[in-house]
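Q: After the sequence you'll find the predicted model.
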Amino acid sequence: MEQSNTNGGLTASEVSPAVSSLEPLAGDVATWSLAPDELLDPKTTSLVVEVTRLGCASGITGTVLDPQIQYDETQVLLRTDVEKIGPGAHDCQGNDAVPVEIHLDQPLGVRELVDAACLQGEAMGTAACTEAVHWAPPAGLTRHGGVPDWQPPLAYSFVVQSSCGEQAFIGEYVVSVEEGAVAGVDPLRRGFDGIGVDSVPSLAAMLELARQAEREGEAEVWVDQDGIPRWFDLDPLLDSIDDENCFLITHYEEP
């Protein structure tokens, strides 16, 4: 399968923004990672991260200071410093992870989500910063004018993240398609074991849902550099609530 960067995968040396202007606060450096069950997509405006103090602190991360957030065209930079450690000797055991809810002023869109502490300063090059990008959209994602005419082959596989509306099909799943129909579904993070092949749409079915939404409500489809749909943001009925569909497609592969 193609290499997905949805959950990180780029090192600090591979990140190419202008150096972060988020300076350390009057505290100590900490790094962050996404909470295990977090499912991000271009519409995300709130998320939970787990913050860990970088230096020796006898296993205690302590109080997290107000997070700093910086937005540009390609990235959202997030920095999470912690209160200064008290005097005295401290063991260098692993510090605990403190969950923090983050609220963004802008949706993530097609921007990378980056730990700013990994771009400069003492955290660079540490084990905590082997990956600076903690979320990124599929490569080359661009908005398509209307629903694309792309037709999938009869056999392919992909990972879908479903994250909108009130429905059972919420979570992340590995999907295989044979003879044009969904033949296998395996739940990943936050996936429900009860979801079967009849509950998960193929890419062809997602495109048909997009056409229906385009006729009666709103539909936004983004494609990659090969024209393959990777992000569906569908609102079938504008005067209804909880009927939306959001599908993020990664790991697309043809035999």
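A: Great, that's in hand.

Q: CA only for contacts and neighbour counts going forward, please
A: OK.

Q: show me the residues around the nearest residue to residue 221 once chain neighbours are set aside that make contact.
A: Nearest non-adjacent residue to residue 221, counting by C-alpha to C-alpha, 6 or more residues apart in numbering: residue 232, 4.8 Å away. Applying C-alpha atoms under 8 Å, 6 or more residues apart in numbering to residue 232 gives the contacts 206, 210, 219-222, 245-248.

Q: Tell me which helix or strand residue 232 sits in.
A: Mapping residue 232 onto the secondary structure by DSSP states H and E places it in strand 229-235.

Q: cool, and residue 61?
A: Going by DSSP H and E, residue 61 is not part of any helix or strand.

Q: Next, count neighbours for it.
A: Applying other C-alpha atoms under 10 Å, we find 24 residues neighbouring residue 61.

Q: Look up how far residue 39 lies from it.
A: With the distance defined as C-alpha to C-alpha, to the nearest Å, residue 61 ends up 25 Å from residue 39.

Q: Equivalent analysis for residue 232, please.
A: With distances defined as C-alpha to C-alpha, the gap from residue 232 to residue 39 amounts to 15 Å.

Q: Alongside the first one, take a look at this:
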Amino acid sequence: MRTKRLSLLAVSALLVVIAAALVTIFIVGRQTNGRGEAGMWELANPGEVSASSTSVDILVTRLECASGVTGEILKPTVSYENDRIVIRADVARTPSAAANCQGNNQVPATVTLKEPIGQRALVDFQCVDGEAVNYPVCDPLEKWTP
């Protein structure tokens, strides 16, 4: 009887460990797959940006309602075009739960560029191909122009 109880306890503990591992893999996998949830950005110090800048400091805000919390910023991705540089600043996914829409906090991040900005505009991906294309915050489209 005691052996049976210990065996049942061991199996239960193993199931809990497996379930925890699967949840961790699922959450981490979602956050590191290159795309999180939509984040919008603005320049932290627009006056410090110039054509010779090779990095920009931004403030990122989660686009969806999240009870005031933007959360972790994933590594921004940068697309270089002839007339603009498009920066995408996604945020880590959050567990799906009810949230209010009080506006989310701004989280600072630095985007390192492979080359100077030059004569190109800086643009938020969310305003070009993302979830905020028709939002008033995307007018004007450019966050910075030379």
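A: On my side now, so go ahead. On a predicted model such as this, the values are computed, not experimentally measured, just so you know.

Q: So after superposing, what's the score?
A: Between these two chains, after superposing, the TM-score reads 0.72 (TM-score structural alignment, normalised by the length of the second structure); 114 aligned residues with a C-alpha RMSD of 1.7 Å.

Q: Show me what residue 104 of the second structure aligns to in the first structure.
A: Residue correspondence to the first structure (TM-score structural alignment): residue 104 of the second structure is matched to residue 95.

Q: Now for the residue lying closest to that match once chain neighbours are set aside, which secondary structure element holds it?
A: For residue 95 of the first structure, ignoring the flanking residues on the chain, the nearest one in space by C-alpha to C-alpha, 6+ apart is residue 59 at 3.7 Å. Secondary-structure element containing residue 59 of the first structure, defined by DSSP H and E: none, the residue being outside all helices and strands.

Q: and the alignment partner in the second structure of residue 59 of the first structure, what does it touch?
A: Correspondence of residue 59 of the first structure to the second structure, assessed by TM-score structural alignment: residue 68. Shown here is residue 68 of the second structure, whose contacts under the criterion C-alpha under 8 Å, 6+ apart are 100-105.

Q: I'd like to know how far residue 68 of the second structure sits from residue 137 of the second structure.
A: Separation of residue 68 of the second structure from residue 137 of the second structure (C-alpha to C-alpha) stands at 18 Å.

Q: Residue 47 of the second structure: neighbour count?
A: Residues near residue 47 of the second structure, counting by other C-alpha under 10 Å, number 8.

Q: how far away is it from residue 76 of the second structure?
A: When residue 47 of the second structure is compared with residue 76 of the second structure (using C-alpha to C-alpha), they lie 21 Å apart.

Q: Residue 142 of the second structure too?
A: Residue 142 of the second structure sits 17 Å away from residue 76 of the second structure, taking C-alpha to C-alpha as the criterion.

Q: likewise residue 131 of the second structure?
A: Residue 131 of the second structure sits 16 Å away from residue 76 of the second structure, taking C-alpha to C-alpha as the criterion.

Q: can you check residue 29 of the second structure too?
A: Going from residue 29 of the second structure to residue 76 of the second structure by C-alpha to C-alpha gives 17 Å.

Q: Who has more neighbours out of these two?
A: When neighbours are counted by other C-alpha under 10 Å, residue 29 of the second structure and residue 76 differ, and residue 76 comes out ahead with 17 against 11.

Q: Quick check: buried residues in stretch 136-146 of the second structure?
A: By 16 or more other C-alpha atoms under 10 Å, the buried positions in stretch 136-146 of the second structure come out as 138, 141-145.

Q: now do stretch 28-48 of the first structure
A: Taking 16+ other C-alpha under 10 Å as the neighbour-count basis, stretch 28-48 of the first structure is seen to contain the buried residues 28-35, 39-42, 46, 48.

Q: Please apply the same query to stretch 125-133 of the second structure.
A: Judged by neighbour count using 16+ other C-alpha under 10 Å, the buried positions of stretch 125-133 of the second structure are 125-128, 131-133.

Q: Quick one: end-to-end distance for it.
A: Stretch 125-133 of the second structure: ends 9 Å apart by C-alpha to C-alpha.

Q: Which stretch of the first structure lines up against that stretch?
A: Counting by TM-score structural alignment, stretch 125-133 of the second structure sits on residues 116-124 of the first structure.

Q: swap in stretch 20-30 of the second structure?
A: Under TM-score structural alignment, the alignment places stretch 20-30 of the second structure onto no residue of the first structure.

Q: which residues are contacting that stretch?
A: The set of residues that contact stretch 20-30 of the second structure without belonging to it, under C-alpha under 8 Å, 6+ apart, is 36, 93.
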